[in-house]
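> Sequence and predicted structure, then a few things I'm wondering about:
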Amino acid sequence: MQRQKAGHFINVSSVAGHQIGPDFAVYAATKHAVRAQSEGLRQEVNPTTSARR
């Protein structure tokens, strides 16, 4: 992707990454981790964009 200067990351998560309910803490944590990893990669690829979209 770096060589061709184009590409897409596609990550699938869940609403549990945003809303946490009782008895779903571990599941919600894994979905939040997908969001955090996606945001980190986005910033690494294009650090000039804002942190919030």
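Received the coordinates, thanks. Numbers count the residues shown, from 1 in each chain.

> CA only for contacts and neighbour counts going forward, please
Noted.

> For residue 35, give its distance to residue 27.
13 Å (C-alpha to C-alpha, to the nearest Å).

> Could you do residue 36 as well?
14 Å.

> Also residue 45?
Between residue 45 and residue 27 the computed distance is 28 Å (C-alpha to C-alpha).

> and residue 42, what element?
helix 25-45 (DSSP states H and E).

> In that helix, which residues are buried?
By 16 or more other C-alpha atoms under 10 Å, the buried positions in helix 25-45 come out as 28, 31, 32, 34, 35, 38.

> from those, which two are the most distant?
The largest separation in these, counting by C-alpha to C-alpha, is between 28 and 38 at 15.5 Å.

> let's bring in a second model and compare:
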Amino acid sequence: GLRKWRIVQDGTSLWWEIQSRNKRSVCLDLKSPEGRDVVLTLAKEADVVIEN
């Protein structure tokens, strides 16, 4: 995939660095009240929310 295309430094390709810049991720337990609270807080300001 893209991660293996022209590895530049630290095992990461330039293409991957460009495509992934400014992306942030977080893992939350949506079954817990605390996790749900965090999701609701973050979703108010997020441009995109992806759930898996």
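Perfect, thanks for sending it. Predicted model only: the values in this text are computed from it and were never measured.

> Got a TM-score for the pair?
Once the chains are laid over each other, their TM-score by TM-score structural alignment, normalised by the length of the second structure reads 0.34; 25 aligned residues with a C-alpha RMSD of 3.0 Å.

> number of nearby residues for residue 8 of the second structure?
Counted with other C-alpha atoms under 10 Å, the neighbours of residue 8 of the second structure add up to 12.

> which residues sit in contact with it?
Applying C-alpha atoms under 8 Å, 6 or more residues apart in numbering, we find residue 8 of the second structure in contact with residue 14.

> before we move on, what SS does it have?
strand (DSSP: H, G, I helix; E, B strand; the rest coil).

> what's the spacing between it and residue 15 of the second structure?
Here the criterion is C-alpha to C-alpha. By it, residue 8 of the second structure lies 9 Å from residue 15 of the second structure.

> Next: residue 39 of the second structure.
30 Å.

> higher neighbour count, the two?
residue 39 (18 against 15).

> Where does the more buried one sit, in terms of helix or strand?
helix 33-43.

> For that helix, could you pull out the residues that count as buried?
residue 39.

> With stretch 7-20 of the second structure instead?
13, 14, 16.

> Can you lay out those as a markdown table showing distance to residue 33 of the second structure and secondary structure?
Formatted as a markdown table, the buried residues of stretch 7-20 of the second structure follow (distance: C-alpha to C-alpha, whole Å; DSSP: H, G, I helix; E, B strand; the rest coil):
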| residue | distance to residue 33 of the second structure | secondary structure |
| --- | --- | --- |
| 13 | 39 | strand |
| 14 | 39 | helix |
| 16 | 35 | helix |
